[in-house]
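> For reference, the sequence and a predicted model appear below.
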Amino acid sequence: MTEEGARLSELAKRRGFFFQTAGAYGGVAGFYTYGPQGATLKENVEGAWRDRFVTREGHMEVSSPDVMPEAVFEASGHLDGFDDMLV
């Protein structure tokens, strides 16, 4: 992560946008919990997305699990070339 990315991440944590899940117990890599501001922002973005793509354009929404077996990420190439600045 760049220095700027690290500073932005720390600011977002301090301002209540997100924090590491189970952070008091050492945390879980790759899992974050939305704080009050983050939850509000997430709901606003999802609402705008639904309004545009579901309501106006008639697309259908699908909800899928975020945790998947390693084989899925191997097949998609994420194991070799994916980098998440939050992890």
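Sure thing, it's come through. Numbering: from 1, shown residues only.
> all contacts plus neighbour counts: C-alpha atoms, from now on.
Fine.
> Can you give me the buried ones in the longest helix along the chain?
Secondary structure of the chain read by DSSP state H shows that its longest helix is helix 36-49. For helix 36-49, a neighbour-count test (16 or more other Cα atoms under 10 Å) marks residue 38 as buried.
> After that helix, which helix or strand is next?
helix 70-76 (DSSP states H and E).
> got a list of contacts for the helix or strand that that following helix is followed by?
Following helix 70-76 in sequence order, the next helix or strand is helix 78-81 (DSSP H and E). Here helix 78-81 makes contact (Cα atoms under 8 Å, 6 or more residues apart in numbering) with 73-74.
> Check it against this one:
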Amino acid sequence: MIDLYVYYKVRELDAAALAPRVRALQDSVGVPAQLKRRPEASAGLQTWMEVYPGVDDAFPARLEDAARSAGLASLIEGPRRAEIFMDLPTCA
């Protein structure tokens, strides 16, 4: 299992239109998800992050397909960047 973090820039003017689309996307993928943003904006851009904890290795590709289908790109400035993290093994 992995934790997937997807971050991207959103124009402040597009934030209100994008939020319901991202939440609908998150509802459609069938796993618990979070939507976050940095508290400050820079040059009219907000940084948003989608968090998907405890997903399988195939999930990132399924999510990107769903994001393309949801038409998020028109409301995002630049690419969606994905980072994958995994738990460290516990010591015995």
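Good, I have the coordinates. Keep in mind the model is a prediction, meaning the values are calculated, not measured.
> tm score of chain vs chain?
Once superposed, the chains reach a TM-score of 0.26 (TM-score structural alignment, normalised by the length of the first structure), with 39 aligned residues with a Cα RMSD of 3.8 Å.
> By residue count, which helix of the second structure is the longest?
Taking DSSP H as the criterion, the second structure has its longest helix at helix 15-28.
> could you say what helices and strands whichever helix or strand comes after it packs with?
Next in sequence after helix 15-28 of the second structure, counting helices and strands by DSSP H and E, comes strand 34-37. Counting contacts by 3 or more Cα pairs under 8 Å, 6 or more residues apart in numbering; DSSP states H and E, strand 34-37 of the second structure is packed against strand 45-55.
> Please identify the buried residues of the strand it packs on?
So, applying 16+ other Cα under 10 Å, buried residues of strand 45-55 of the second structure: 45-54.
> Closest one of these to residue 81 of the second structure?
For the buried residues of strand 45-55 of the second structure, the residue nearest residue 81 of the second structure by Cα to Cα is residue 49; the value is 9.4 Å.
> Look up how far residue 36 of the second structure lies from that closest one.
Computed as Cα to Cα, to the nearest Å, the residue 49 of the second structure to residue 36 of the second structure distance reads 5 Å.
> related to what we said a few turns ago, now for the longest helix of the second structure, which elements pack on it?
Counting contacts by 3+ Cα pairs under 8 Å, 6+ apart, helix 15-28 of the second structure is packed against helix 59-70.
> Give me the packing partners of the helix it packs on, helices and strands only.
For helix 59-70 of the second structure, the packing partners by 3+ Cα pairs under 8 Å, 6+ apart come out as helix 15-28.
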